[in-house]
Each structure stands twice: as structure tokens, then as C-alpha cells.
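**Student:** predicted structure and sequence below. I'll ask about it afterward.
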Amino acid sequence: MKSDVGFDFFNRKIQNQHLLSDINVSKDGLYAAFTVKSPIKSSNETETNVWLSFKKSMPAPLSRLSENHSISLPRWSPSGDQLAVAMQGHVSSGYTSIGIYSAPLFNFKEIATIPGSIEDLFWMPENLSILALVAETGSDSVVTSGSQRSASLEDIDLPVTTRIDSGKRHLCEINFDSKEPYFFGPKQGTIWEFENFDENSIAAIWSNDVTESGWYDSSVVFVDRHSGDIKTFYKPSWQISSITKNPLKNQIALVEGWASDRGTVCGEIKVIEIASGEVLTIKSFGVDVSKVRWRSRDSVWFTGWQNLSGAWGWVKIDGEVGELHLDDLQASSTNFQSSPENTVLDQAIWSISAPREFESPEIIVGASGSKLTQWKRISKFGLENQEKVPNFKTDLLRWSSSDGRKIEGLLVYDPNSRTQLSPLVIYIHGGPASLWTYSLRPEVLLLLSEGYAVLLPNPRGSVGRGQEFARANLGDASGAEVADIILGIAECAKYIAIDESKVSVVGGSYGGYLAACAATMTDQIRCAVVMYGHPNLLSARFGSNNPAFYDKLMKGAPTLANSHEYLMRSPLMRVSSSSAPTLILHGKEDRCCPVSQAEEFYRALIDKGVSSELIIFPGEGHGLHGSLAKSECWVQILSWLDKHSDTVNV
């Protein structure tokens, strides 16, 4: 590694990388609460607290009740004078508490302690009770949080028993009079999301299979609040999320589309008429929608992606677009409110920024009703000192793939060195139903500081360009999507001088799979880095916690008759003595892509005499979330790239 300045800045960024989420605004609009997850310096641990802004002022954290608890999921009461939160022990005890702050928000009382982990809270009308979505001990966290199995401290050294109903999620109501949690359902299966429908039932996204795999085949159901019985109302063709009830009509809206992971659905808006069961698809308006909320009787707010930009606005259910804005924001984070009286006024829009200049995400406030939104930054979580950011330029590239399909990507480079030969790193995103945007990650800056140019391709399978494009790689894993990426090299050469003999590829998760494909199925890669990937599709399908993902990716579950198709598209089976030298990095506790995937690929490489190293991070799940793990990961990556690319720092 040649640039201490670049790595110092990278370390400072990840040590100061706050994860902002769960913006919740009080009914009168005076208060906004949100969750902040922050790294604890010099450790792999994090701490979580709720922060509060009054009248769009600089936010401050709520007073911590205990240093041993993480506080999250802020939810304002319908009256707007109480704030409910969930409190989880740093070292899980297998229980979560619910507490309420009452106006003026320094009065606090704990109302219940519940076995399991609370994933959502919802105030019932009249401020008399709260609904909680509770995941039992033994459930897996969502992939964006590491995809790790939860375990209580008392059980951590005991044998783990898995049964067909292990780790289910169910609904619990806490009445303020009795304060006793009442678990009412579902009788079978698991709840992934919910919305109160009426005094007798809950509308929910539900699957009979309680594992992460079950989510891929979820349905919309009504759960009886008294008996826990399930009534299926809508069985979608694809994955669903963001269920929301129209407060003025007997309708439900949601997002439906192909999604590779829970929590990342992008697609079309569906409106379900409860009385008739009719399902209306709002005609496409150029946005892969990720979140929807009712705005008025006949219109909905939305956020999502259009090409490489975050998009938000509102659309009538007949398809007429009222507002469509393209802004640098995190698409699923925006907070909207409905108008109960169907009189829609311009309102404040709270969101989280996705800045382009390697700055940290911040809480921002804008307003609907204007052609150009003027965003005001409310928070200041980023670093004070940004002067050490190297000079860089980002160009949007477009090129034709092997079948003529147009592919887009971003080329990030030092404009002062565009005429000098630069080693190129292709950095492939995961998913595959994800995307690169203009909001660049800190590791891209690190690569720039080391003298690399970086290509961020969005091959077929990425979101932001409609569902046909997002589904274009289904049934063709390792096929045209690899050509999409490799053909981007020649396009880069039109913008900067690159040494095409020194092209490296880096990828994580599905991007790790594609990096392994490039290393074993093409001859244009000098070296590769595979982070928490799944290079053996057949064993990954049976060893992961989400086999349904592979069934949908491959358009069918493996059988004796078709298992060869899984193997032919597995880079593990394509390793030869001419495969590119490969560094493999993986979290030991990863349930989405088990660590055995890394071990299998390493064995296949060394069996063929290919230079390879395997690094396993204890305690880490999918994505290597700890700041120390991230730092060490990129130390090893840079060392590997430098070793095989002979870079010259410029």
C-alpha cells in the first residue's frame, strides 16, 4: 500500500460511518426522530440510539437510559405527544423492551419486556396499545445487517437445534392497562411486514415457510387479532414489500418486483381493492419503486431509482404522475405523511442524503410542490476535515453488450492522470437486483488514492432501468451479465489510458460470484477479489438460508436432471490452471453465503495450482460490517491488487 494519506482518510471514514434509518415525524411536524447506528472506535462493535430534531433544528440524541442498551425504532403516537422505542441489550439476552417517552420527552417509562427481537412497532388508534413484530431467538437478521442467526447469551455455547418453525416472526400487542404482551398470531407461518387494517384484523406480508427463503414466496394476508387465523388475500408473482393501507378507502398498496434480498424490493406499485379483490398495477412511469405510502384518497407517495439517481414524488392510481424528482437521496429512507381529510397541502419531506463527494449521509429536509426541491441539511455526522480527498472525476459510460443491450456504468479516475497508463479495477455490486449510483463508497476513494481507476458497472440484473432489465439475467447466471461487465473495459479506454493487461476485478456477494466468474471464465482479468460470494451455485442453494433465491435465479430448483446447469454456471467448476489469482474474504457467521463457499472455492483454486489466499473473519456475517473488519479487509485487498498489478502511485 503506497498512500498512507488515502488509507488514513478511509479509516477515519469507516470509523465515523453512521448508519441513519427509521425517520419518523410527529403528526404536527414539529418533531422528527430517527435511529443512528455508530461504530465504537477501536472495536468491531456498534452502538445505536434515537436522535431527535425539533422544528428542523440540529438533532441531538435522546438521553441514554443505559449504556448496555441499543435504542431504535422510534414511533410517534397518533396524538403526537408520545414516542415509543425498542431497547435491545448490546450482548443479546434474548429479550427486547419497549419504552415510551412522554412530552416533554424527558419522562420515560418501560411498558413491557418481550422474548425475542423487536423488528417493528405500530401504535394502535386511541393511544391505548402498541403492536410489535417480534422475531424469535434463532431467526436470521436481514442480509443488509449481516445475515446472522440470533442467539441469547445464555445459549451461545449450547447446541443449536433447528426445527421447521425455528425463528418465526409473530405479532404481539401490548395494552397499556395490563402491560402484558399478548401474542396473537399467526397460528402458522411467519410475518415479514404488517399494517393495522381495522379493529379486528392486521394486513400483513406472510409466508408459510418461516425461514429467510420463505420470504421470496410471500402473500398478502389478513391476520385475525383475536384468533390468529390467516386469510390469504393476494398471491403475487414476485417479491413484495412496503404494504400500506389507504386511510380513506378500502385499499392496500404495496411494491412488487424481483428482489434478490429481503429489504431491497424494487418494482411496480400494486393497489388491491379489498371488497372485490381486484389488483391494479399503476402503469410504469420510469421508476423502479422501493417504497410507497398513501398521499390522498387517490394518490400515493413513492421513492425508488431511475437510472443512477434516487427518485421520489407522487402518482395517482390512474397512472398520472403529479411530481417526479431525481435527487441524491437514499430511496427507501424518505418519510411521507398522508392527508386524512383528502386535502393535500405541500408538506415537508424528510430523507437521508446520498452525497457524491465522499461525504457522509445526513438527515435532510425538503418540500413537495415545487419543480426543484431545495434540501436543507439538518444533521452533521460527517467528518469535519475533507481537504485530503484526492482529485477525481466521475463519467457516465454507456456501451453495447454482446447481444446489443445497452449497459451503463461509472468510471471514476484522476483527471490529471488520464493520459498515463492506469491499472483498472472493476468493482461489481451485489444483489444482483441492486445498483451503483453517484454516491461513491469510501473504498472507491481508497483505490483512487492508490493510483487505480475504478469502473462501477450496472450489468443486466441491476435495478433503476425497469423490471425487464432487472430480470434479464434470470436463467442466465454467469452468461451475458459477465459479458456486460468485461465489455466495459474497452469503453473505459476511450476516456483514459488504461493498461488492459492489468485489469483486476473485485466484488461482494453476487458481485463476488461475478468476480469469480470473470476470474475463471474469461482471460482478461489479471487478478480477482471475491468477498462473501457463492461460487458453487449447487451447494449454495442447499447450504444457504435463502435457497428460493437460487431457484428463481436459475428458473427452477435443482434436480438430478438439471443439476448440471447449476454446476456449469458455477465458477468453482470452471477453475483451471489459467484462472486469475484470487483473494477470498468471508465472514465466518454468514448465513446468506455460508463460509463453506469460500473454503470450497479456495480448494478448487489451489488444486489447479492457482495463486490464492483465504481470509475468514470471526464473528462477521454477510458484508463484513465491523469497522475493524472493513479496514483489515481493504488492507488485504490493496496488498493483493498491488502484488498482481504492479501499480505506480500517481
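**Tutor:** Arrived safely.

**Student:** from here on, contacts and neighbour counts on C-alpha atoms
**Tutor:** Will do.

**Student:** Thr264 belongs to a strand, doesn't it?
**Tutor:** No. Assigned with DSSP: H, G, I helix; E, B strand; the rest coil, Thr264 falls outside any strand and is coil.

**Student:** now it: closest residue in space, sequence neighbours ignored.
**Tutor:** Ser290 (7.3 Å; C-alpha to C-alpha, 6 or more residues apart in numbering).

**Student:** my reading is that the one you found lies in a helix. Confirm?
**Tutor:** No. Going by three-state DSSP, the assignment for Ser290 is strand, not a helix.

**Student:** how far out from the middle of the chain is the biggest helix by length in the chain?
**Tutor:** Among the segments of the chain that qualify as a helix by DSSP state H, the longest is helix 627-645. Its chain's C-alpha centre lies 24 Å from the corresponding centre of helix 627-645 when counted by C-alpha atoms, centre = their mean, to the nearest Å.

**Student:** run through who's touching that helix.
**Tutor:** Contacting residues not belonging to helix 627-645 are listed as 1, 11, 14-15, 39, 42-45, 423, 443, 447, 502-504, 526-527, 529, 583, 585, 617, 620, 624 [C-alpha atoms under 8 Å, 6 or more residues apart in numbering].

**Student:** let's see that with 6 Å instead.
**Tutor:** Counting contacts by C-alpha atoms under 6 Å, 6 or more residues apart in numbering, the residues outside helix 627-645 that touch it are Ile14, Asn44, Lys502.

**Student:** and for stretch 100-115?
**Tutor:** Contacts for stretch 100-115 (C-alpha under 6 Å, 6+ apart): Asp81, Gln82, Leu83, Ala84, Gly94, Tyr95, Thr96, Ser97, Ile98, Gly99, Lys179.

**Student:** and here is the other one:
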Amino acid sequence: MMSKRSVTIDDLHSVKLVADPNISPDGSRIAYVVTTVDKEANGYRSALWMASADGGAEPFQFTGGHAKDANPRWSPDGAHLAFLSNRNETNQIYVMAADGGEAWQVTSGPNAVSEFTWSPDSQSFVFVTKIEPEEKPESDTKVISTLRHKFDGEGFWDGNHRHIFRVGIQGGDPDQLTDGDWDSTQPTLAPDGSQLSFVSNRSDDRNSNSKSDVWVMDIPDGEPARVTPEDGVYGAPAWSPDGSRLAYAGNPVVEPYGPTTLADLYVWEPESDEHRRLLVNLDREPGNSAISDSRYGVPAAFPTWTSDGNAVLSLLSDSGSIHVYTCPMDGQPQPFSEGARDIQSFTRANDGTVVFAASTFSNPTEVFVVSPNGTETRITHTNDRFLEDVELGEIEEVHYESDPGVQVHGWLVKPPNLNPDAKYPAIIQIHGGPHGMYGVGFFHEMQVLAGRGYVVLMTNPRGSTGYGQEWVAGTLSDWGGADYRDVVAGVPFLESLSYVDPERVGITGGSYGGYITNWAIGQTDRFKAAVTMRSTCNRLSLYGTSDLNAMYNDWEFGGSPYDNAAFYLERSPLTYVKNMRTPLLILHSENDLRCPISQGEELFVALKKMGQEVEFVRFPDESHGLSRAGQPVHRVERLERICGWFDKYL
């Protein structure tokens, strides 16, 4: 028997990314997506796969080629499977018979289709795409007149809005259902096909806020009516089986918690105009807010009704785990499954069979089925061969004290075959957000570091999701306060472990995690090395250069910098650059519009002027999401530079 090896950086090419399982209406078959890294093309390929829901047959690849086929969706009658594919450059809708055969292209507009759904009679689709301008601009200059004018990963706004169209299953000219100086997205049709629900921000100041509302209209040409109160972020509408009610998710953006107000699941009854809250006593938010580098093509989360209309199924994030919960109209929500797992999406058949995609610390994402009687079956074993070859680091769930009485939750990732009598260097990892969380899913980067001999502490400080309202709001007007204390309290915790060398502790994080990394090395010299990624250092200059900061930072920092400049500077790591003595590696993407590369430039120049040990690495043609979906060659180099820096200084 061959000995196992540790996980390596090059295993980025080995892990196959499973996502988006959809079960056929009769509960017999599952279509899902497998994405692989194409090393030669420096990109990704996605194909549809098919499996039997009873696990009795070996899954097989359903589509092939060099394109990205994704978003498989069964027709309500089960006769066809539709999906999105970029096989002709831009994502368009394709359809094929449920039993296989040649797929035909349904849409062919100049712009990509971003989302679609079947009509109840299986004869047409409603879909979302950008409106093509009547006249092409003659100049290539950008004329900007709105506060919201760019978005990371997309670039500068081209002035064209997304709207909803309808097209027959055989294609042809689509009918436009929505219009106006706003986007209309997330279309869903009532069970009788007579009404369309969708999401749109039509507020008067829509270009300077991040609000969204659920709307309903009779089709084809009814007047849209707003369902939600125009005071927050609402979306993911889902009609009840009889069409009498509409479920949706969201939250108001109001005092005292602003955008950190926990989202809820709502059920709207048109006759009474009542909006019933289903999670009011749970203190957890719907959806999956976990962060991972081993996902690709995870669909947006929508609530799903039970066949009798008495409950709604939804993902909920709780202390690092994500489960499907059954949320009854009256009563307490209950998890559909148990254990530490990261469920990323699910669908439900007419007979109540549920299929979901889930991963754990020790297993990348696979597909599972829960029968109506509650029996769970694992359907796929896509990454078994990879796991047979590697020795993963052991994971230990931990809690440690920060402020008196405050317990911080996290996980230790230990080197494989750890020798308790040895002394290992340690690294504290800080997630982005801050309103996200480290979860219990597979994380390639953490296993790479553990495989190189590091003890990794993944921590969820105040500001993280999954721990209730007060915890997630813990950073409001206090970035670098309680959250920093939660992170730095990890140092004495690590020092208390007999196998950790207290003289070799590093720190790293990306986005908000990069902010805290920068902040920490300006407040303490307890870290021997640091790596900051896609970070911020100057909250004053960031406000006017980021794609989103002007939309929400007033809540996070107690007002705008024009009214509160002193506080913005007080909580900017750059203010404390003269205190920074820790060797720092700065990694930044040149096309990052969320935390622009100027933030990395400012910090690099300041540290060089101070004569400190610093290195600045710029990744061309990459956005804020480099670590999760960037070019594979750059993702590999990023990990090589992180490991190289810590190897040098720890």
C-alpha cells in the first residue's frame, strides 16, 4: 500500500467542483454540474452529469466539449432539461431531451442570459438579459453621472439595464416583460403562469443605495405592484403550490443594525396583505454565508415550498454549518439533516425527495439525497480518488476567550500526522466580509498550509454571520475594536498549545481579513510574518474609490467620511504605519474594484518609506475574487507566494 502525501498547491487542478444538483419532478434522476480546472487553457470547464436518485446506477457525464455548461433545470413535465452554456461565447439557454441527444439553442441575443426559469406548462422560459442600446456610443470615453457606476468582476457600468423576457421552447424572438431605468431580476412564475414575481430597486434614489424589493405583475403586460416595504434588501421570491402566497427572504436596513439586520423568511398573503415571519425566534439568517475556495457555480438560494404548502424549506447558516431547515407556517424551524456540513444548494421533487450538494472539512462537495421517509443516501463519489492519495490535516473545533465572558468560535487545522512533542509554526486566518463566516466545508488553502507543517487557526470574530444578531453587528462603528480583540486573542490560545512554537505565529486574511491583518501589525508586534490580500488600509480614500463602500460604509463607520473624517482615519491601518515592524507581503489584483489596488499601493509606499520589510505582488487581469475563481495560473502563484513568505519568516 502506497503511503499518502500531503495536500499540495498543485491539487488545485485535482479537486473536481460539484454543484447545483437538480432533481427531476418525479424524483428519479439528478442533473448536476462538475467543474474542472483546464490547466492548458488556464481556465475552467463545466459539464452536466446525470445520476439516479436511488443511487443504483453509476453517474455519467451528460454533456461534453470545451464550454461551460451549467444551471441544469428540469421542465415541470420532466420531458426536457434546460441549461446555460457559453458554447457560442456568451451564456445562452439550451434545451435537450431528458433522455439525452443533441441540445438546441433557445436564446441568441447579443448579451448573456444571467438566469432563467421554466413556465409551468413546460412550453416557454422567462429569462434575464441586458437591454441592448438603440444606438452604440461613438466614443470610448466613460461619462459617469450616477454614484453606482462600477461593480467588481463586471467592470464599469455600460448604461444598459437587465430586464425580463419570455421566449418559447423552440426559440424565436422573445417578448420583453419588464422595462424602465432599473434592473429587473430573479423572475418566478405563479403555478398557473398568470403572474410574474421578480426583484427590482425602483426607489427614487436607487443609484445611491443597495435596496431591492419584490414585485408582482400580471403577464404579459400588467402593471407591476411592489410587495415589500422599500426599506431594505428583499428577494428570492417563490410561489406556493396553489399560487395563493409568496415566500421571500430579506431584511430592512434600519436602526439600530442597518445592513447587518438579520434577514428573515417571509410569506406574503395577497388577500390580507399580511407578511408572516418564519424565523422570528431563531436568531439565524437564511442562506449560505460560509466562505470557501473549493466551490464553483453555486446557484442563488431560493426558498422552496413543501407540496402541501404548509412549510418552506431554506438554507440557514449556524455557527459554521449550513443545513436545510423546514420552516412551518406556525412553529419552530427544524433542520432537515444533522452534523457539521456545508450544504450549498438543494432542490425538491414532487414526492418530497430532496437532493443537495454538501461538503465537509474532509470531503469536497458531493451530491446527497434524502427520501420522503428521511433516509439519506450519498449519490456521488467524484473526489474519492483524490482523497485516496492524500493525508488531510486533522480538524479540531475550538473556542477561546477574548473579552471577559466572550467566547470566539473557530477551528484548528493541524499538520497531517502531527507529532505532539514537536513545535510547529502557526498562522491565524481571518475571513472577508466582515459579514461572512468560516464554515465546515472543504478548504484547499488551509489544507495546503497544514500540509507544509503549519497549524492554522480559522476564526469567526465579532462581525461574522452565523452567530446571531448581536454578534454580526459587533463591528458597527467599531472596525478594529472588538473584532481585533477577538482575532488577537487567538495568539495566547495558540501559545497554550504544547505543539505550537509561540515565537513563530503569523497572520493573514483577504478583503476585510486583509484590513484586520494590516490593523493588527500596526497595533502589536506579536506576529513574526503577515500576508495581506485584496486589503484596505485607508478607509478615507477607499470610500470614494470602491464599488460598494459609499453604499454601506455610513453604517459601518458611523457616518460618511465627510462628516466623520477623524474616525475614518483613526480606524485606518495606514495611520499606524510607523508602528508596523512585521514583515508584510501584499497581494492585490489589478482589476479589483471592491478594494482597489491603490489601497495596496498606499500601504507599500508607506512601508518602503519607513524602511520596513515589505513586498508587493500585483496580479494582472484579476478582480477581487482571485482566490476563488481567478485564472488557475494566478491562483497557483498566489498560494506559492503565501507559502514562500511564511516559509521564509516562520
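**Tutor:** On my side now, so go ahead. Everything quoted here is computed from the prediction, not taken from an experiment.

**Student:** care to give me the TM-score?
**Tutor:** The TM-score (TM-score structural alignment, normalised by the length of structure 1) is 0.84; 601 aligned residues with a C-alpha RMSD of 3.1 Å.

**Student:** show me the helices in the stretch 401-550 of structure 2, by range?
**Tutor:** Under the criterion DSSP state H, counting those that start in this stretch, the stretch 401-550 of structure 2 contains helices at 444-451, 469-472, 482-488, 490-495, 512-523, 539-542, 549-556.

**Student:** now those helices in TSV, with distance to Asp421 of structure 2 and mean neighbour count?
**Tutor:** Shown next, in TSV, are the helices of the stretch 401-550 of structure 2 (distance: least, C-alpha to C-alpha, whole Å; neighbours: other C-alpha atoms under 10 Å):
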stretch	distance to Asp421 of structure 2	mean neighbour count
helix 444-451	17	24
helix 469-472	37	19
helix 482-488	25	20
helix 490-495	14	19
helix 512-523	30	26
helix 539-542	44	20
helix 549-556	45	18
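
**Student:** those: which one's closest to Phe198 of structure 2?
**Tutor:** Checking the helices of the stretch 401-550 of structure 2 against Phe198 of structure 2 by C-alpha to C-alpha gives helix 549-556 as the closest, at 22.6 Å.

**Student:** mean shift of the closest one relative to structure 1?
**Tutor:** Following superposition, helix 549-556 of structure 2 is found to deviate from structure 1 by 3.9 Å on average (mean C-alpha distance after the TM-score superposition for structure 1).

**Student:** heading C-terminal from that helix, find the next helix or strand.
**Tutor:** helix 565-570 (DSSP states H and E).

**Student:** structure 1: matching residues for that next one?
**Tutor:** Aligned using TM-score structural alignment, helix 565-570 of structure 2 spans residues 563-568 in structure 1.

**Student:** post-alignment, the matching stretch versus structure 2, mean distance?
**Tutor:** When structure 2 is superposed, stretch 563-568 of structure 1 averages 2.2 Å from its matched positions, counting by mean C-alpha distance after the TM-score superposition for structure 1.

**Student:** and that stretch, how far out from the chain's middle?
**Tutor:** Centroid displacement of stretch 563-568 of structure 1 relative to its chain, using C-alpha atoms, centre = their mean, is 29 Å.

**Student:** okay, buried residues for it please.
**Tutor:** By neighbour count with 16 or more other C-alpha atoms under 10 Å, stretch 563-568 of structure 1 contains the buried residues Glu565, Tyr566, Leu567, Met568.

**Student:** same question, stretch 6-25 of structure 2
**Tutor:** Of all the residues in stretch 6-25 of structure 2, those buried under the rule 16+ other C-alpha under 10 Å are 6-9, 12, 15-25.

**Student:** ok so, going back, out of the contacts of helix 627-645 of structure 1, who's nearest Asp607 of structure 1?
**Tutor:** Lys502 (24.7 Å).

**Student:** tell me who's in contact with the aligned partner of the closest one in structure 2.
**Tutor:** Aligned by TM-score structural alignment, Lys502 of structure 1 pairs with Arg504 of structure 2. Contact analysis of Arg504 of structure 2 by C-alpha under 6 Å, 6+ apart lists Pro425, Lys528, Leu650.

**Student:** look up how far Ala565 of structure 2 lies from Arg504 of structure 2.
**Tutor:** Counting by C-alpha to C-alpha, to the nearest Å, the separation of Arg504 of structure 2 from Ala565 of structure 2 is 37 Å.

**Student:** likewise for Val214 of structure 2?
**Tutor:** On the measure of C-alpha to C-alpha, Val214 of structure 2 and Ala565 of structure 2 end up 36 Å apart.

**Student:** still on that earlier bit, tell me, of the contacts of Arg504 of structure 2, which are also contacts in structure 1.
**Tutor:** Contacts from the contacts of Arg504 of structure 2 that recur in structure 1, judged by both residues aligned by TM-score structural alignment, their matches' C-alpha atoms under 6 Å, are Pro425, Lys528, Leu650.
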